[in-house]
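Engineer: this one's sequence-less:
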């Protein structure tokens, strides 16, 4: 299967290169980027995550792409899809996830890339639904989910099973977007 590459007016969502690993490690080691995650990642942890992402692409034909600006190549973040890797009331499911370097926040890049990725999810990948989840305090991600026409599934909110009881980041909110809801939102 030929790797899927996506283009928007300003961005390119592409396959991973070994040369992306240092910028990915810097992203995962940034305290501001990782404030809604349990901890920053070491270089080894970041490299292992990149390996996991590449494996997901090999197994499923999709995953979180490297996100770069078309006018200046190089990883500015990651955005794409992955199978949820834990059991919850809403699994099995495919989630859309993103992580951007702070220098590229509040410029519409995540929205632009996510809209193109969702187009791919529902027209090329044939997904029926995409979910997203985060901590209630992650207002930028919640805002992006809402701008993408994702709907909060209050009944699906959950305690993240990979975090210990009582951990402040354990409560998560769940958002969903079905193919039908995406289609209706794109026609409006």
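Structural biologist: Sure thing, it's come through. Note that the coordinates shown come from a computational prediction; the quantities given were computed from them, not determined experimentally. Numbers count the residues shown, from 1 in each chain.

Engineer: Every contact and neighbour count from this point should use C-alpha atoms.
Structural biologist: Noted.

Engineer: For residue 110, list the residues it contacts.
Structural biologist: 79, 98, 100, 144 (Cα atoms under 8 Å, 6 or more residues apart in numbering).

Engineer: If you drop the residues flanking it in sequence, what lies closest to the first one?
Structural biologist: Spatially, and ignoring its direct neighbours in sequence, residue 79 is nearest to residue 98 (4.2 Å; Cα to Cα, 6 or more residues apart in numbering).

Engineer: Kindly report the same for the third one.
Structural biologist: The shortest distance from residue 100 to any residue other than its chain neighbours is 4.1 Å, reached at residue 77 (Cα to Cα, 6+ apart).

Engineer: wait, is that neighbour part of a helix?
Structural biologist: No. Under the criterion used here (DSSP: H, G, I helix; E, B strand; the rest coil), residue 77 is strand, not part of a helix.

Engineer: hold the first one in mind and look at this next one:
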């Protein structure tokens, strides 16, 4: 999957993306709504997993390149949920949309811009009936992006993340949904 927007190129992962993504996901501010920063080894495993899932399902979260400067600025895209998350999230959704961007690019509307392109692809190319997004209940910046792209939250879908310890401030998660337009 390769998509272009006015300011972004959404594309498959390349080896040249590993070090820049490790720097982005190694930043404590970028990862403040995750249990911790990602090590370079974890980033390599994440990219390898995304490549494998793309081969298996035809899509997965990919690289985001900023057109103006050609820099990798993070990850964004559609992803097939893991079996654990399908079973955990009410309604057992199959596909999520997600993003993590370098903090230097926050506040510019880039996440909604890329996410809208991914949703258009989900509807027209993949024929998906629904896409969800989920995040820690305290992650209001991501929730604002979800709302900007037309997603809506139903509190009945909220859940405790099975990989985050009980009592941890990030354990409680919210789910936003959007259905394919008629």
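Structural biologist: Sure thing, it's come through. Here the structure is a predicted model, which is why all the values come from computation and not from measurement.

Engineer: Send over the TM-score of the superposed chains.
Structural biologist: Aligned and superposed, the two chains score 0.94 in TM-score terms (TM-score structural alignment, normalised by the length of structure 2); 178 aligned residues with a Cα RMSD of 1.1 Å.

Engineer: quick one on the thing from earlier: thought the residue nearest to residue 79 of structure 1 was touching residue 67?
Structural biologist: No. With contacts counted by Cα atoms under 8 Å, residue 98 of structure 1 stays clear of residue 67, the gap being 9.4 Å.

Engineer: joint contacts of these two?
Structural biologist: Common neighbours of residue 98 of structure 1 and residue 67, counting by Cα under 8 Å, 6+ apart, are 77-79.

Engineer: In TSV: the residues you listed, plus distance to residue 160 of structure 1 and neighbour count.
Structural biologist: As requested, these are arranged in TSV below (distance: Cα to Cα, whole Å; neighbours: other Cα atoms under 10 Å):
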residue	distance to residue 160 of structure 1	neighbour count
77	24	25
78	22	23
79	21	21
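
Engineer: need the residues you listed in a markdown table with distance to residue 7 of structure 1, can you?
Structural biologist: Shown next, in a markdown table, are these (distance: Cα to Cα, whole Å):
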| residue | distance to residue 7 of structure 1 |
| --- | --- |
| 77 | 15 |
| 78 | 14 |
| 79 | 13 |
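
Engineer: now, among those residues, which is nearest to residue 54 of structure 1?
Structural biologist: Nearest to residue 54 of structure 1 among those: residue 78, at 12.3 Å, using Cα to Cα.

Engineer: Need the counterpart of the closest one in structure 2.
Structural biologist: Mapped onto structure 2 by TM-score structural alignment, residue 78 of structure 1 lines up with residue 75.

Engineer: which one in structure 1 is aligned with residue 56 of structure 2?
Structural biologist: Looks like residue 56 of structure 2 aligns to residue 59 there (TM-score structural alignment).

Engineer: That match in helix, strand or coil?
Structural biologist: Taking three-state DSSP, the label given to residue 59 of structure 1 is helix.

Engineer: if we can go back for a sec, can I assume the residue nearest to residue 100 of structure 1 is in contact with residue 99?
Structural biologist: Yes. Contact criterion Cα under 8 Å: residue 77 of structure 1 and residue 99 qualify, at 5.4 Å.

Engineer: so what sits against both of the two?
Structural biologist: Jointly contacting residue 77 of structure 1 and residue 99 under the rule Cα under 8 Å, 6+ apart are residue 27.

Engineer: how close does the most centrally placed residue in structure 1 sit to residue 169 of structure 1?
Structural biologist: Nearest to the mean C-alpha position of structure 1, counting by Cα atoms, centre = their mean, stands residue 97 at 1.2 Å. Distance of residue 97 of structure 1 to residue 169 of structure 1, computed by Cα to Cα, to the nearest Å: 17 Å.

Engineer: Kindly report the same for residue 37 of structure 1.
Structural biologist: 7 Å.

Engineer: who's more crowded, those two?
Structural biologist: Of the pair residue 37 of structure 1 and residue 169, residue 169 is the one with more neighbours under other Cα atoms under 10 Å, namely 19 against 15.
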